[in-house]
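Visitor: Sequence plus predicted model, see below.
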Amino acid sequence: MNAEFDIAETLDVKGASCPMPVIKTKQAVDGLAAGEVLEVVATDSGSVSDIAGWAEGTPDVELLDQAEDGDVFTHYVRKTE
């Protein structure tokens, strides 16, 4: 989808609603090494603000980008530490 980032892992949370996309994203990020990027694919429109808010409040996480394609929302999150 987005060639700018070297994706280490893709997390598919399509069909899951709040708070599961954020919970699953946190669990996946915890398993990444510093510098790795997680691609999160969701269908919950609330995931846009939820993941952005979570990333903003989490010191070792950086939200790189978010994209919308119809009813699919893709988030790119980097573990920084």
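Guide: Done, it's in. What you see is a predicted model, and the numbers here were worked out from it, not measured in a lab. Numbers count the residues shown, from 1 in each chain.
Visitor: drop to CA atoms for contacts and neighbour counts, all remaining ones
Guide: Will do.
Visitor: Residue 14: neighbour count?
Guide: Using other CA atoms under 10 Å, residue 14 has 15 neighbouring residues.
Visitor: try this one side by side with the last:
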Amino acid sequence: MSAEFDIAETLDVKGASCPMPVVQTKTAVDDMDAGDVLEVLATDPGSMSDIDGWADGTDGVELVDQAEGDDVYRYYVRKTE
């Protein structure tokens, strides 16, 4: 999964409910450099559509991968600009 990119930072939002996973992801990405990838760990099932929708509708970010396992959702968000 992460063979295609290096993870610059991991954000653990396990236990947080909507909208906090997206809010905290945005805050973390804002502090990163262009090209960096943020790994987000969440337990809220709603985060699947929330983070995907946020990334699709936000300039300067790209959801490069997502995975689910062991009741944890993992997202890999690249800051593109």
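Guide: Received, thanks. Quick caveat: nothing in here was measured; it's all calculated off a predicted structure.
Visitor: Any idea what the TM-score is?
Guide: The TM-score (TM-score structural alignment, normalised by the length of structure 1) is 0.96; 81 aligned residues with a CA RMSD of 1.0 Å.
Visitor: Where do the strands of structure 2 begin and end?
Guide: Along structure 2, counting by DSSP state E, strands occupy 7-12, 37-42, 61-69, 72-79.
Visitor: In TSV, list those along with distance to residue 31 of structure 2 and mean neighbour count.
Guide: Listed next are the strands of structure 2 as TSV, based on distance: least, CA to CA, whole Å; neighbours: other CA atoms under 10 Å:
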stretch	distance to residue 31 of structure 2	mean neighbour count
strand 7-12	11	15
strand 37-42	11	23
strand 61-69	12	16
strand 72-79	10	22
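Visitor: could those strands be laid out in a markdown table, adding distance to residue 19 of structure 2?
Guide: Listed next are these as a markdown table, based on distance: least, CA to CA, whole Å:
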| stretch | distance to residue 19 of structure 2 |
| --- | --- |
| strand 7-12 | 14 |
| strand 37-42 | 12 |
| strand 61-69 | 17 |
| strand 72-79 | 15 |
